[in-house]
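Visitor: I would like to see how this sequence folds:
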Amino acid sequence: MRIVPSEISSRTRSAAERSVFAALKAIPDKESVALHSVHLPAHRYKRVGEIDFVVITPELILFIEVKGGGIAFRDGKWHYGRGDGRTETRTEGPFEQASSGMHELEREFRQAVDGLRGRDAVGGYLVVTPDVDLPPMTTYEPEHYLGSTAYAGGRGLEAAIRRAANHWRGKGKNRSALPTISAQLRGDIVKAIRPEFDLVPSLHARITDLEATFERLTTEQLEKLDELEDNPRLIWTGGAGTGKTFLAAEAARRSSARGTVLFTCASHTLAAHVAGVLSADSIVVLPFDRLDEVRGRRFDHLIVDEAQDLMGFGHLEKLEELVHGGLDGGHWIFMLDRNNQVLAPAGYDPEAWKYLRDIGAMNASLRRNCRNTKQIVKQVQRYTGADLGIPMAGQGEQVVFAKVTGREDEAAQLDRHLDRLLDDGVAARDVTLVSSSGDWDNTSARLTRRFSRIDRYADTIGAGKQRNRITWASVVDFKGLENQVVCLIDLDAEDLRGRLDAVYVAWTRARAHLWIAVLPGVNHALRELGVAALAREGAAE
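Guide: Here you go, the predicted model:
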C-alpha cells in the first residue's frame, strides 16, 4: 500500500505507530493509499494530531487510531502507559477519540472535495493496540478494534481493514447498492487531506528557532518526495525560489530512516544553514571542500544541493567514492538550477551534466516558484532571461531601484529605507543586506549609522546564534538562502558586466521585498542586460 509520507518522521517516537506504518506499507494493495500524521512540535489544527492514519480504499475511508503500551480502564477513566514509567489519564476513550476525530476531519474534506458532496462514500474507524488486548466492552463492536493477538506484529492488519470495510459498508444499507470510491476520487481526497498531514517546518523557522510557523509543501514538491521510495537516483532541477534546498533537506530527513545520509553543497554558509535543520545522527552535512573529513566512508544516500556549482568530472569523481554503489548504482539526489548553465558557464561542464543525466533514473523539473513575489520574478526575468518558474508567492511591492550618487549617498538612502521598514513593523532579523562586492571591510553599510548593529550572516550561522539583528552577506555566501527583505548594495557597473549570475542570485534571495541601490552607470548596464535578455528570448523563439 502506498503511504504518504513514504518514510515515517524521525519525530514519531511511538513504536506502535511505527509498527502500524510498516504494516500498512507491507500490504500488497496498489489501489489504496494511507496517510500518516507527521508528529511535529506544533500543528495547524488539533484534529490532525488526533488521527494517526487515514486509509483510503475503493470501498471505504478508514480512520485508524493507534494506542501503544499498557492500557487500563478504571473508575470510568482511561489510563495509557507513556513508555517512561508514567501514565496519562483521560476521560475520553480511544473509540470515542477515533469517532470524534473521524467526524470532524470527514466533515472538513467532504466540503473540500467536489466528488464527495451528496455522495455516500463510506467512512469508518478502527482502533489498534499492537501491545495489548482489550477485553470486550459495550463501547465498541469487534469490527472497530484490532488487539495485539489478532494484530500479530502487523500481519493481521490487512484482514482487519477488510473486516472493517465489510462492517461499515453493511451498516443499515444494502452493501451492493453503495458506490465505490473511484481512483480519481481517491486522488482528490488525498490532495484534500495530505497538506494537513505533511506539514514540514520551514528552514527559516528551524534555523532561528524564533517562529512556530510551518510551510506546506506544494503538491508538486510532495509528488517529488513520493519518488524517493521507487527511484534510487533522482535529478531535480528548478530555478531560484522553487524550493530546492527546502526539498533537499526534507528528502535527507526521510532518507535517514533508511540509512546514513551525506548532504553536501559548495557553499559553507548554506551547509551550516542546513546542518541546523538536519540534526539526526545519521545525517552528515558538509560543504564540498571539507569532504576529506569523511574520506574512506561510504554513505547509503547522497544528496547534493546547488549541484550546478559542482558540475564537473573532478567533483563527480570525488562524490563517487562516498556513496555505496557509486554514482552508477548508488542512491542519490542532485538538486540543481540549470539557469546557471547560461548565466555562469565557466564552472559548468555540459558533458558532466550529460553523464549525470544519463545515469539518473528520474529527471524532473520544479516549476512553481514558492519564494519570490510576482514583481521580483518579473524583474529577474526581464534583466537575465532566466526561467524562475510560475510565481506562487502572490503579489508584493514593486522592486525599488534607488538612484544614488556615491557610497555616502547610498548609505544615507539605505538608512532611510531601513527606518521605514522597521517603523512599518518589519523585524530586523527579516532584513539582509546583500553586497555585490562582498567586501566587508569596504562595504557602504559601514557608513550607515546603524553599522554597529549589523551582523555578518555567515558569522551568525557558523556560531549557531539567534538572528535578532539586520544581517549582511556577500552574494556568494547568500546563495541558496533567503530572507523576507533584501537590500542589494555595493553594486557598480563593473559588477554587472559578464556577471548575470550575480544579478540572478542576488535578486532572487528576497521573498517579499527587494531594494536595489543603483550607482551611476548601473542603469545603463541594467538596460544592456535587459536588451541582451530580450535578444536571447527572441533567438530561442
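Visitor: C-alpha only now, for contacts and for neighbours.
Guide: OK.
Visitor: Now do the strands in the stretch 401-541 of the chain.
Guide: Assigned by DSSP state E, counting those that start in this stretch, the strands in the stretch 401-541 of the chain fall at 431-435, 454-456, 470-474, 483-489, 510-518.
Visitor: winner for burial among the ones you listed?
Guide: Greatest average neighbour count among those goes to strand 431-435 (a mean of 26), per mean count of other C-alpha atoms under 10 Å.
Visitor: I'd like to know how many residues surround the closest residue to Gln221 other than its chain neighbours.
Guide: The shortest distance from Gln221 to any residue that is not its chain neighbour, by C-alpha to C-alpha, 6 or more residues apart in numbering, is 7.0 Å, and that residue is Leu247. Residues lying near Leu247 (other C-alpha atoms under 10 Å) number 20.
Visitor: how about this one, so we can line them up?
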Amino acid sequence: MARMIPLLDEERLRAMVSRAEARFYAVCRDQLPNDFLVIYSANWLYRDGRGRVNEGEADFTLVSPTLGILAVEVKGGGVHFDPAVGAWHSIDRNGRSNPIKDPFRQASSERHALLDQIAGHANWRQFGGERFTLGHAVVFPDIHDAVPLLGPDRQRDIVGVNADLGDVSDWVRRVMRFWHQPIDAPLGVRGVRVIEGILCNPIDVRPVLRATVDQAEAHRVRLTANQAKVLRVIGGRRRAVVSGGAGTGKTLLAVEKAKQLADQGLNVLLLCYNRPLANFLAQGLRDTPRIQAQSYHQLCDQRARLAAQAGRDVLAEATQAYPGTGEKLLFDLQLPFALALSAEVLQEGFDAVVVDEAQDFSDEYWLGVEMLLSDQERGHFYIFIDQNQALYSRIAALPIEDEPFRLTMNCRNTAPIHEAAYRFYRGDAIDSPELQGPPITWISHDKDADQADAVARRVHQWINVEGIEAQDVAVLVTKRPKAFYYSLLQQRADAGKVRLAIEMHNQRSSVLLDTVARFKGLESQAVVLWLGDEVLDEELWETVYVGITRGKTLLTVVGTQRSLQTVKEYVCG
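Guide: Reported below is the predicted structural model:
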C-alpha cells in the first residue's frame, strides 16, 4: 500500500467532486508498493516558454525510490479532441460537451514545474542528488480505447485508460520505462525523503517582525499555501520579484528568505526603506549574524563613513555632482550616488541582497544596491513590493525584469478591515481572510480638540475596559503638523494615566503614537487612525490604504465628518 499525502478516508473520497480522481487515488493507494509516495492535488508555480509565471495544480505526483517521479493528470468522463483546431472537450454522462485545457500540455507543464522546484532547491543541492527519471502521463479512467487520443506528443506509453487501472503498478512501470534515460539514477529512500520535504513540508517561520501581542507569544505562523509555493519556487532562482498587497506576508517572506540564505552560509543584506521597520527587523534578527538588516539611508550613511575612513569622501563627491542643500536632495540623489561610489572603495560586499518595501525605492537607489553584490552576475537578489503602498512617490523601474510572483491572500487583517482597505487597492485581486472580527468604528468630530478626546477615550476603553495591553495599541496620525497633534493627545494621555511612546517602538506598557508613513511595514493588534482632511484635499488614498491595513484586529477611524464621509463612501461602494 502506497503512502498517501494527504491521507483521505473513504468518506472524504466519496465527497470528492471528481469521481475519476477519487478512483485513481484509491487504486494508487491500494495497488502501488509501500515504498511509493503519492501526493494528491499539489500546487505549483512555473514559467512557460515565454517566461510568464503560471500557477498550476498537479492532480497526482508519484515518487518512487527506484523508478523516479511521475506527474499524472486525471480526466474523467469522455473526451473529444479536434486536431484541426487543437481543441479539447470533455463529454459528461448526459452527452454535453465542455471545452477543457489540453491535458497533455497540463501534465507536461506540471513535470517542468516539478523539475523547477526540486533541482533549484537548496535541500536538493545539499543532498547532492543526481539526474533522475522524471515523466508525465494522462489517465482517462472512464475511457476504454486509447487509440483515438494518440498523436506525436501523446504516445500510448504515457496514456492510461480504464483497463490500465486493473494493474496500476505495471502501468506506472511502463510509463517510467518510456521516460527513463541511461544516465538517470534512482532516487533512493533518502532522495524520496528530500523530495517530500521540498514538496510537502509546511513552511513555518517565527514572527520576529510582528508587533507582538504579548512577549510570551512564541507560537509559529504557518504560511498560506500560496506563500509557501512562492517561497519554494524562488528558492531555485537567484533573482526574483514578489508582489502582493498589504497583509499578504511580503515582509515575513523577505525575512524567511534572508534566513534561508544565511543558513546556506551566505552573507545577506536585508534592506527596507522605513527606519522603524529596519530597527525592528534588526532586533528580531540580532542572533543571526550573517544577516545585516538596515534601512536604505542607514546603509548609505554607513558606507559613506567607511569610505571616508578608507581615505575617500564619497559624500563630498556626491554633493559636487549634485550641488545644493536640503533633505530631499540629500536623500534622493546625494546619498544614493555616494552609495554607488562606495563600491569603488570598499571591498566588502554581500552574497545576497533582499529588499523589502521596494515600492519606495527610486531609480537612483538601485544602481548602488546592485553594486553591493560581491558577484553581480550570480549573486542572489530578491525584491518584495506592493505597488499600491508607494507613499513616497518614487515608483521606479525594477532592476529585475522577470514577471513577479504574486501573493494573493491577506493573512494579517480581519475580514472587515481587509474589505475596507482594499477599496483603495489597485492591483491583482487579493483574497479576503477567513478570520472574522468586529466592525470598524467611525468617530467624527470637526474640532481638533474633540477628535483628540475621542482618540483618548478609545485608547482608554481598549486598555482599561477591554484588557488590551498598551503595547498592542497604536495611534497613527495623518494630520499636519504632527507635533501639534502629538501634543494634543499627550495632554489627554497624561490626564488619563496612559503612557505614550512618541515615535518610539516596542516600548512595554506604552501606546505607540506615530505617523502612518513611519509605521509602514509594521502592524498592531489595535489601531486608531487619526485622519486629517489633508488626505482628501491631496487625494492621498495610499495613506488611507496603508493606515487601515496596520490594524490586525481592531480599528477605529477618527476625523472630521467630511473626511470620514468621503472615506466611508469608498469603503461602502
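Visitor: picking that back up, nearest to Arg367 of the first structure, of the strands of the stretch 401-541 of the first structure?
Guide: The closest approach between Arg367 of the first structure and any of those, judged by C-alpha to C-alpha, belongs to strand 510-518 at 16.8 Å.
Visitor: Can you check which part of the second structure that closest one sits on?
Guide: Strand 510-518 of the first structure corresponds to residues 551-559 in the second structure, going by TM-score structural alignment.
Visitor: mean per-residue distance, the matching stretch to the first structure?
Guide: Between stretch 551-559 of the second structure and its aligned stretch in the first structure, the superposed structures give an average distance of 0.9 Å (mean C-alpha distance after the TM-score superposition for the first structure).
Visitor: Quick check: Arg416 of the first structure vs Gly243 of the first structure, distance?
Guide: In this view, Arg416 of the first structure and Gly243 of the first structure are 32 Å apart by C-alpha to C-alpha, to the nearest Å.
Visitor: In terms of neighbours, single out the busier of the two.
Guide: Neighbours were tallied for Arg416 of the first structure and for Gly243 using other C-alpha under 10 Å; the higher tally belongs to Gly243 (20 against 11).
Visitor: related to what we said a few turns ago, just send the strands of the stretch 401-541 of the first structure back as CSV, with distance to Glu410 of the first structure too.
Guide: As requested, the strands of the stretch 401-541 of the first structure are arranged in CSV below (distance: least, C-alpha to C-alpha, whole Å):
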stretch, distance to Glu410 of the first structure
strand 431-435, 12
strand 454-456, 16
strand 470-474, 15
strand 483-489, 8
strand 510-518, 6
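Visitor: Tell me the counterpart of Asn274 of the second structure in the first structure.
Guide: Using TM-score structural alignment as the criterion, Asn274 of the second structure maps onto Ser267 of the first structure.
Visitor: Ala293 of the second structure touches Leu271, doesn't it?
Guide: Yes: shown here, Ala293 of the second structure and Leu271 form a contact pair, counting by C-alpha atoms under 8 Å, at 5.9 Å.
Visitor: Overlap in contacts, those two.
Guide: Ala278 (C-alpha atoms under 8 Å, 6 or more residues apart in numbering).
Visitor: give the contact list for the closest residue to Asp455 of the first structure other than its chain neighbours.
Guide: Computed as C-alpha to C-alpha, 6+ apart, the closest residue to Asp455 of the first structure that is not its neighbour in sequence is Thr471, at 4.7 Å. For Thr471 of the first structure, the contacting residues are Arg429, Val431, Thr432, Leu433, Ile454, Asp455, Arg456, Tyr457, by C-alpha under 8 Å, 6+ apart.
Visitor: how about a cut-off of 10 Å?
Guide: Residues touching Thr471 of the first structure, when contacts are defined by C-alpha atoms under 10 Å, 6 or more residues apart in numbering, comprise 428-434, 453-460, 483, 486.
Visitor: Show me what it lines up with in the second structure.
Guide: In the second structure, the residue matched to Thr471 of the first structure (TM-score structural alignment) is Leu512.
Visitor: for Thr405 of the first structure, same thing?
Guide: Under the alignment by TM-score structural alignment, Thr405 of the first structure pairs with Asp446 in the second structure.
Visitor: nearest spatial neighbour of its match, skipping sequence neighbours?
Guide: For Asp446 of the second structure, the nearest residue in space outside its immediate sequence neighbours is Thr560; the separation is 4.5 Å by C-alpha to C-alpha, 6+ apart.
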